[in-house]
Each structure stands twice: as C-alpha cells, then as structure tokens.
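Enquirer: using only what follows, build the 3D model:
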Amino acid sequence: MQINSTVNQAINKQIGMEFSAYLQYLTISTHFDVEGLSELASFFKAQAEDERDHAERFINHVVAFNGKLEIPTINAPTSNVKSIEEAAKLSLDWEMKVTDAINSLLKLSAKEEDHITENFLSWFLDEQLEELSTMNKLLKVARRAGENELAVEEFMVRQRNQNSNNANSDT
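Expert: Here you go, the predicted structure:
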C-alpha cells in the first residue's frame, strides 16, 4: 500500500515544521542554560526531543507506506529571546501553528480517504492538546512572575516533581 501523494507532500511539510520546532526549542533551552536557569533549560530540551520524535514518527509513517520523503528547508530559529514570557509566548504561538497544520492534515487525509493517516494523526491531536495546555500554563506563570525568573524556576521544579509523582502512581 502506498500513501496518497497529496497527503505525502503535506506530511513532508509537517516534518519540516517538527524539525523547526526542534531547533527552536533547542535554541531556547541553550539560552536558559547560559542564563543559569537549569529547570527551564531542561524543560525546553525535553520539548526539543519531543519535537524531534514527532518528526521521526512522521518519517516512519511515510516510509512504512512507501512514500517519498522530502524534508523541506528549515528556517533558522529565533535566537534573541529576552525573557521567559517571550519564550513561552513564542512557544505557544508555535504550538498553535502546529495544531492548525495537523488539523489541516487530518482534513486532507479525510478528503483523500487516507484513513490510515487519519488514524495515525489522532495521537498527534492528543499530543497537541497537552502541548498547548503546557505552554499556556507556562505563559501565565511567566506573566505573573514578571522579572522574578526564580519563581518560574521553582514552578518548573514543582511541575517536574508532580509529573514524576503521577508517573510513579501509574505503575
């Protein structure tokens, strides 16, 4: 079975978006690492790894269905982030664009009757809901904290601990 060529082209564009997000989050992570904000650096590094994993999932889908992989040119990330709020806003805006792109890809898959890709994309919709919620929460905390960057760092520690506790209770 071969992936629909129109859907294949759209997935290739999505792969580019995922790699762009990877580079953007890696750049933000490096900024916070240089600034001595290790919790934020770790958080954005994990976000970067998630985005790379998303790109790989799309690549594997194209390969599994005998598609043609053409990764588009990836633009340079924004490197002049000046605050946590700016990084959170940039990230939230990016996740909204990715969500819109996945929704468009889902509509295209339905139109082209590519039900396997439709099913494949359902995981990404769940993932995007989580990403939007996380970035929205970070933006709210950053706005409340203002110039108090350590308050955001403390929030990140609490979030990490809460996520760790939730993961432990699932086992």
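Enquirer: from here on, contacts and neighbour counts on C-alpha atoms
Expert: Will do.
Enquirer: against Ser133, how distant is the residue nearest to the spatial centre of the chain?
Expert: In the chain, the residue lying closest to the centroid (CA atoms, centre = their mean) is Glu51, at 4.7 Å. As defined by CA to CA, to the nearest Å, Glu51 lies at a distance of 16 Å from Ser133.
Enquirer: quick one on the thing from earlier: what is the helix or strand hosting the residue nearest to the centre of the chain packed up against?
Expert: Assigned by DSSP states H and E, Glu51 belongs to helix 38-64. Applying 3 or more CA pairs under 8 Å, 6 or more residues apart in numbering; DSSP states H and E, we find helix 38-64 packed against helix 5-34, helix 149-169.
Enquirer: check which residues of the last one are buried.
Expert: Neighbour-count burial for helix 149-169, with 16 or more other CA atoms under 10 Å as criterion, is recorded at Glu149, Val152, Glu153, Phe155, Met156, Val157.
Enquirer: Proceed likewise with the subsequent sequence, for comparison:
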Amino acid sequence: MKDLVRQKLSINVDVMDMLNEQIAKEAHSSSIYLAMASWCDHNALNNSAKFFYDQAEEEREHMMKIFRFINDNGGTSYSPEVSNIPHDYNSLEEIFESALGQEINITKSIHNIVLKCRKVNDLATENFLQWFVKEQMEEEQTMRKALDLFELMGTDGIALKLIDERIPTIKG
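Expert: Purely as a prediction, here's the structure:
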C-alpha cells in the first residue's frame, strides 16, 4: 500500500525526498542563526542580535512552507533533527561570513531541486520553488551588504558599534 500511495503523489518521489532534505537544511539554518543571535546578545550587539533572531524565524518559516507543501501534495514531511550547531565565534564579521556561506549553500540546494524538477517534469514543485529562488537572491544580497560595511568601516572599536547600528538597514 505504501508504494501505491507514493505513486499517486502530486510531486515526484525523488523531488519529495530532496524537499525533505531541504526541510532539514532550513531547520539547521534556523538553529545556526539562533546561535549567532545569542553571540550578538552576549556581546552587546543588539541590532545584530535582533537581525539574527529574525533570520532564525524566517528560516523556520521557509522550513514550514516546504513541510506543508509536501503534505498538501500527498507526500510525507519529516520533522528534522538538528545537531552540530556552532556557538563560538570570534567576531561579528566572522558571523556574517558564516551566514553568507550558509545562504550560498541553501541557494545551491534549492537550485539543485529546481533542476531535478525540470528533469522529471515536476512543474508544480518547480513553480512552488520559484519563490525560494528569488528569496535566496535577496538573502545572499543582504549578507553581502553587511560584509561591505566591515570592508568600508573596519572592525575595531567604534566601527563595530556603527556597523551594529546600520544592520537594520541592510535587509532589502
């Protein structure tokens, strides 16, 4: 019976499996952003802390969007386990560099799912994922804008406080 149900899905089985992997990646990103927010809180970087708390919530929303899509289309979503979350950072710049790397990895993963959708003619899922393609472009751009501030202002003393004050303006 289980095989019969999987054959009657609105989405391709292999794509569904990739989407479940993406759920885990989004959950992992959310947890990483929480750890980054905590580091910022402990270092009196209040705007950056809020930024990363918001990022954590946004990644969870992405996870839930995919989770519901799978279930709404006859598939089975799996609640992910989250582990291996780094909590120690040396600087705010390092955090934003890590965040950019995280976003680039998520972008690549989304693109791979889109390419798989095209290969197996899963048009509905490809259409659903277009929102994520656009979102990832914006996420990468946001992290790059933050890193531009470090390059422009430096990382010592008052520059760090000035960067933290500008963080709310980078989201775009």
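Enquirer: how close are the two chains, by TM-score?
Expert: The TM-score (TM-score structural alignment, normalised by the length of structure 1) is 0.89; 161 aligned residues with a CA RMSD of 1.6 Å.
Enquirer: the residue nearest to the centre of structure 1 against Glu18, yeah?
Expert: Yes: the pair Glu51 of structure 1 and Glu18 passes the contact test of CA atoms under 8 Å, sitting 5.4 Å apart.
Enquirer: need the counterpart of Ser38 of structure 1 in structure 2.
Expert: By TM-score structural alignment, Ser38 of structure 1 lines up with Asn46 in structure 2.
Enquirer: how close does the residue mapped onto Asn84 of structure 2 from structure 1 sit to Gln9 of structure 1?
Expert: Superposed on structure 1 with TM-score structural alignment, Asn84 of structure 2 falls opposite Ala76. Distance, Ala76 of structure 1 to Gln9 of structure 1, using CA to CA: 22 Å.
Enquirer: which one of the two is surrounded by more residues?
Expert: Higher neighbour count among Ala76 of structure 1 and Gln9: Gln9, with 18 against 10, using other CA atoms under 10 Å.
Enquirer: for Ile3 of structure 1, which three-state class applies?
Expert: coil (DSSP: H, G, I helix; E, B strand; the rest coil).
Enquirer: wait, Ala27 of structure 2 touches Glu58, no?
Expert: No: using CA under 8 Å, Ala27 of structure 2 is not in contact with Glu58, being 10.2 Å away.
Enquirer: the more surrounded of the two?
Expert: Comparing Ala27 of structure 2 with Glu58 by other CA under 10 Å, the one with more neighbours is Ala27, at 24 against 16.
Enquirer: please name the residues that touch that one.
Expert: The contact partners of Ala27 of structure 2, taken as CA atoms under 8 Å, 6 or more residues apart in numbering, are Glu59, Arg60, Met63, Pro80, Val82.
Enquirer: and the second one, what's its match in structure 1?
Expert: Taking TM-score structural alignment as the criterion, the aligned counterpart of Arg60 of structure 2 in structure 1 is Arg52.
Enquirer: what do you get for Asp72 of structure 2?
Expert: Match for Asp72 of structure 2 (TM-score structural alignment): Ala64.
Enquirer: how many neighbours does that match have?
Expert: Using other CA under 10 Å, the number of residues around Ala64 of structure 1 comes to 12.
Enquirer: okay but the match of Arg60 of structure 2 is in contact with Gly16, surely?
Expert: No: counting by CA under 8 Å, Arg52 of structure 1 does not reach Gly16; the two are 10.3 Å apart.
Enquirer: next, Tyr78 of structure 2: secondary structure please.
Expert: coil.
Enquirer: and Lys97 of structure 1, how many neighbours?
Expert: The burial count for Lys97 of structure 1: 13, using other CA under 10 Å.
Enquirer: Phe32 of structure 1 too?
Expert: A count of nearby residues for Phe32 of structure 1, using other CA under 10 Å, gives 22.
Enquirer: can you give me the distance of it to Glu149 of structure 1?
Expert: 10 Å.
Enquirer: then Val34 of structure 1?
Expert: Applying CA to CA to Val34 of structure 1 and Glu149 of structure 1 gives a distance of 14 Å.
Enquirer: again with Asp93 of structure 1
Expert: 21 Å.
Enquirer: thinking again about what came up before, distance of the match of Asn84 of structure 2 relative to Asn4 of structure 1?
Expert: On the measure of CA to CA, Ala76 of structure 1 and Asn4 of structure 1 end up 30 Å apart.
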